[in-house]
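# Pasting the sequence and the predicted model now:
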Amino acid sequence: MSVHFLTNTTDSGTNNITAVRNSAVSVSGALILCLFLPIGVSGNLLIIWSILARTRHRSITTLLILNLAFADGFVMLLMPFFIVYWLKRNWIFTLPLCKILLYLCSTNMYASIFLITLMSLHRMVAVVWWNHAGVLTERRAIIRVLVGLWIFALGISVPNPVFYTTFRSELEPTFLMCSCKHPKPRHVILQHCLEIVLGFLMPYGLIISSYMCILCRIRRTRFRRHIRSEKLILVIVVTFGLTWLPFHIMNMLEIAGTFFPEDSHAKARLNQIRLSFRGFSSTVTFISSCINPVLYTFAGKLYIKREGLAFMARLFEGSRIESMRKNRQNQKNQDQEKKEEVGHLKDRI
């Protein structure tokens, strides 16, 4: 997934105003990332350490969270390069590094949204079809899915190193940019449509469908208890959606701009909107990679005093135990419903 910092316009007066505005937005974005960077790095490293060293029973949910922490943590480790870029408003690194960093960043961000989607699908299987789809909840099957997920994320991130390059900005010619430079408008449409469909619409369609199925199952079985792990995953899903929505809206505006002539008022207006909000959307997108450890901390606050730094291990183990309890309760509810149906039939006979 691409991250844009500057966009070209045509009017020189507008260029000067936009350059000053972009400079303020870039500095503000860099300072915000500087505040979140320690939280993101330390938090995701704590999750990885807690799962690998302190978790005795690594459930499927734990494996998914481990991979999500790795993806988010890797993105945060790349952030210092972009913080320097935003502060200096000049790409001081090499062209190959521009392509490699954006490729790695895109891969891990795609992996994050796919992992969150997989969490939702796994919860749906565990709640709705848990007694008929055992193969879908086995460790070996999930490990194969995770390997395929990472390979797919690596594959669909290829457009980034293809289109990303370094060039002088028309707004500020003294500054060297590391950004997308599409040869033709159809390349803009191709790349951004790929990001919107595979990185947002399709995953969130599956996520929403999964939770609708879960809610329907809960209502049908008259099972009203909420499970900590489901609450946690739902909050992760909502947070991730809110942090990525501005980014994809900017992509939609850029796609819309390709359908207007270069000198049209509508195209200039769309460019102005993107210039005003692209820095904000990029900053919020990066923040999504460090917010999950904060959510885990709130979810596991009952374990902090008792377990210390190992509280996340107890949180994930607790999620596993609660999920098993839920399955047993679902089975009891189903058995009770069957007994009631048999009783009604006997009464009729």
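That came in fine, so what should we check first?
# make it CA atoms for all contacts and neighbour counts henceforth
Fine.
# any chance you could map the helices in the stretch 101-250 of the chain?
139-156, 159-163, 185-196, 202-220, 228-257 (DSSP state H, counting those that start in this stretch).
# Of those, which is nearest residue 59?
helix 139-156 (8.0 Å; C-alpha to C-alpha).
# list the buried ones in that closest one?
Within helix 139-156, the residues that count as buried by 16 or more other C-alpha atoms under 10 Å are 142, 146, 149, 150, 153, 154, 156.
# if we can go back for a sec, JSON lines for the helices of the stretch 101-250 of the chain, including distance to residue 284?
Converted to JSON lines, these look like this (distance: least, C-alpha to C-alpha, whole Å):
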{"stretch": "helix 139-156", "distance to residue 284": "21"}
{"stretch": "helix 159-163", "distance to residue 284": "20"}
{"stretch": "helix 185-196", "distance to residue 284": "17"}
{"stretch": "helix 202-220", "distance to residue 284": "18"}
{"stretch": "helix 228-257", "distance to residue 284": "5"}
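# Relative to residue 244, which of the buried residues of helix 139-156 is nearest.
residue 153 (16.9 Å).
# Now that closest one. Nearest residue, chain neighbours left out?
Once flanking residues are discounted, residue 153 sits nearest to residue 107: 5.2 Å by C-alpha to C-alpha, 6 or more residues apart in numbering.
# what about residue 141, distance to residue 132?
15 Å (C-alpha to C-alpha, to the nearest Å).
# what do you get for residue 333?
16 Å.
# pretty sure residue 116 contacts residue 237?
Yes: Residue 116 lies in contact with residue 237 (C-alpha atoms under 8 Å); the separation is 6.5 Å.
# more neighbours, the two?
Legend: neighbour count by other C-alpha atoms under 10 Å for residue 116 and residue 237, higher for residue 116 (22 against 19).
# how far away is the more buried one from residue 153?
Taking C-alpha to C-alpha, one finds residue 116 at 13 Å from residue 153.
# for the residue nearest the centre of the chain, what are its contacts?
With distances taken as C-alpha atoms, centre = their mean, the chain has residue 113 as the residue nearest its mean C-alpha position (3.9 Å). Going by C-alpha atoms under 8 Å, 6 or more residues apart in numbering, residue 113 touches 199, 200, 203, 240.
# Next one for the comparison:
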Amino acid sequence: MAQHSSLNFLSNSTSTSAPDTIVDNKTGTTMGALILSLVFLLGLPGNVFVIWSILARARKQTVTTLLILNLAIADGSLMALTPFFIIYLILKKWVFKKMMCKILFYLCLANMYASIQLIMLMSLYRLVAVLWPQRISVITSRRTVMRVLAVVWALVMVVSVPAIIYRDVRNEKNTTLCESFYDDDKSYHAALQYMPEIVLGFVIPYTVILVSYICILRRIRQTKFRRRIRSEKLILAIVLTFCLFWLPYHIVNLVQVSWGLCQEGPVKTLLGKIWHNSRAVTSSIAFISSCVNPVLYFFAGKSYIQREGLAFMARLFEGTGLDSATRKSRQNSQNSRDKDKEADTIMLKDKDQDSVTNSNSNVKPVKNGK
């Protein structure tokens, strides 16, 4: 039986391609459980602190803080789910109900999509703010931003539905597994389900992010406002760490897509062994990306700690956002326009004075009252 799971830790095997399940891989399950335990202890309180900092301490919820807030909500939600998967890996069987099996893996996939889409929005926002600062106010009103965020969350909820459709609880090899099950002649369904993850969760967003930052960095090198580089470094670090921790997972996805499309034979058997032996570890490593952002924020904002106390992270987001830089650009543009208007006014006054003088010089003097 061909097997597949979306963002799964344990996937059982086909009868011909991979005789063992990932449950039988002690190294993979042990490493996965250890990684997830550390991720939970570090990531959940870290993301909760970020959420609290923005909601309770931020002076104003700008575009930057709203994006960071939603990213922390997505990451924090993912961290809250990790205890279920830790138990799954330690016991090597699914002890929760069938509905929990569907909902938990659905939420995992939805939050993965949300995280990368929010990071892509950060990159696009910075692209517009750096290249076209005079137009940023048109597309970044609070109402517009809230609508965009609502659309993003709605889309990720929709594209994650296959995790609910295919996920099921079954007994395989004397153990209970929460997996996506397919008929023997439908292993290509693995490709149908994994390809959206690869395309929508990695290829498209990272292409947009890469192009955005190439344009941003080129523009920064052409301008004198070097202080913007500091904020770009923080967001660039978020992008790179997300890519670093999710890349192995998507490579395994690609391997499983190839396995699903491959004909029975030694190549299919080899591909099956690769993704079975790698799935637990690479999925656990992917979770690290959701706990590393608060660590990056801490190091980026440590200069604020002594002065701002517990509000240091809120001050960091306010300081690193391009909202202030955009306002300065608009203010500079307004000042330039004011100076031009002032110059035009002075020129008009000079012209009026000249016309008055010329008019007076053309008046003939009246002699003897005549």
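Sure thing, it's come through. This structure is a prediction, so every number in the text was calculated from the model and none was measured.
# Strands of the stretch 51-200 of the first structure, start to end?
Ranges of strands in the stretch 51-200 of the first structure, per DSSP state E, counting those that start in this stretch, are 164-168, 176-180.
# hang on, the earlier thing: list the contacts of the counterpart of the residue nearest to residue 153 of the first structure in the second structure.
When the second structure is aligned by TM-score structural alignment, the residue opposite residue 107 of the first structure is residue 110. Counting by C-alpha under 8 Å, 6+ apart, residue 110 of the second structure makes contact with 156, 157, 159, 160.
# change it to 7 Å
156, 157, 160 (C-alpha atoms under 7 Å, 6 or more residues apart in numbering).
# Same check on residue 55 of the second structure?
Counted by C-alpha under 7 Å, 6+ apart, residue 55 of the second structure has zero contacts.
# Can you tell me how far it is from residue 70 of the second structure?
With C-alpha to C-alpha as the criterion, residue 55 of the second structure and residue 70 of the second structure are 11 Å apart.
# Under the alignment, what does residue 215 of the second structure map to in the first structure?
Checking TM-score structural alignment: residue 215 of the second structure goes with residue 213.
# right, so the strands of the stretch 51-200 of the first structure: which one is the most enclosed?
Sort the strands of the stretch 51-200 of the first structure by mean neighbour count, taking mean count of other C-alpha atoms under 10 Å, and strand 176-180 sits at the top with a mean of 23.
# what's the average distance of it to the second structure?
For strand 176-180 of the first structure, the mean deviation from the second structure after alignment is 1.1 Å (mean C-alpha distance after the TM-score superposition for the first structure).
# Stretch 99-118 of the first structure now?
With mean C-alpha distance after the TM-score superposition for the first structure, stretch 99-118 of the first structure averages 0.9 Å from its match.
# In that stretch, which residues are buried?
In stretch 99-118 of the first structure, counting by 16+ other C-alpha under 10 Å, buried: 99, 101-118.
# Throw the buried residues of helix 139-156 of the first structure into CSV and include distance to residue 208 of the first structure, thanks.
Converted to CSV, those look like this (distance: C-alpha to C-alpha, whole Å):
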residue, distance to residue 208 of the first structure
142, 21
146, 21
149, 20
150, 23
153, 21
154, 25
156, 23
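# Mind picking the two most distant members of those residues?
The widest separation within those (C-alpha to C-alpha) is 20.8 Å, between 142 and 156.
# List the residues that contact residue 40 of the second structure.
79, 82.
# Mind telling me what it corresponds to in the first structure?
Using TM-score structural alignment, residue 40 of the second structure lines up with residue 37 in the first structure.
# Mind telling me what element that match is part of?
Per DSSP states H and E: residue 37 of the first structure is located in helix 12-49.
# Pull the distance from that helix to the chain's centre.
Relative to its chain's centre, helix 12-49 of the first structure lies at 18 Å (C-alpha atoms, centre = their mean, to the nearest Å).
# buried set for it?
Counting neighbours by 16+ other C-alpha under 10 Å, helix 12-49 of the first structure gives 15, 18-19, 22-23, 25-30, 33, 36-37, 39-41, 43-49 as buried.
# what's the answer for stretch 198-211 of the first structure, then?
Using 16+ other C-alpha under 10 Å as the test for burial, stretch 198-211 of the first structure gives 198, 199, 200, 203, 204, 207, 210, 211.
# Return the residue of the second structure aligned against the third one.
Just to be clear, that refers to residue 200 of the first structure. Using TM-score structural alignment, residue 200 of the first structure sits opposite residue 202 in the second structure.
# Can you tell me how far its match is from residue 296 of the second structure?
From residue 202 of the second structure over to residue 296 of the second structure (counting by C-alpha to C-alpha), the distance is 22 Å.
# next one: residue 352 of the second structure
62 Å.
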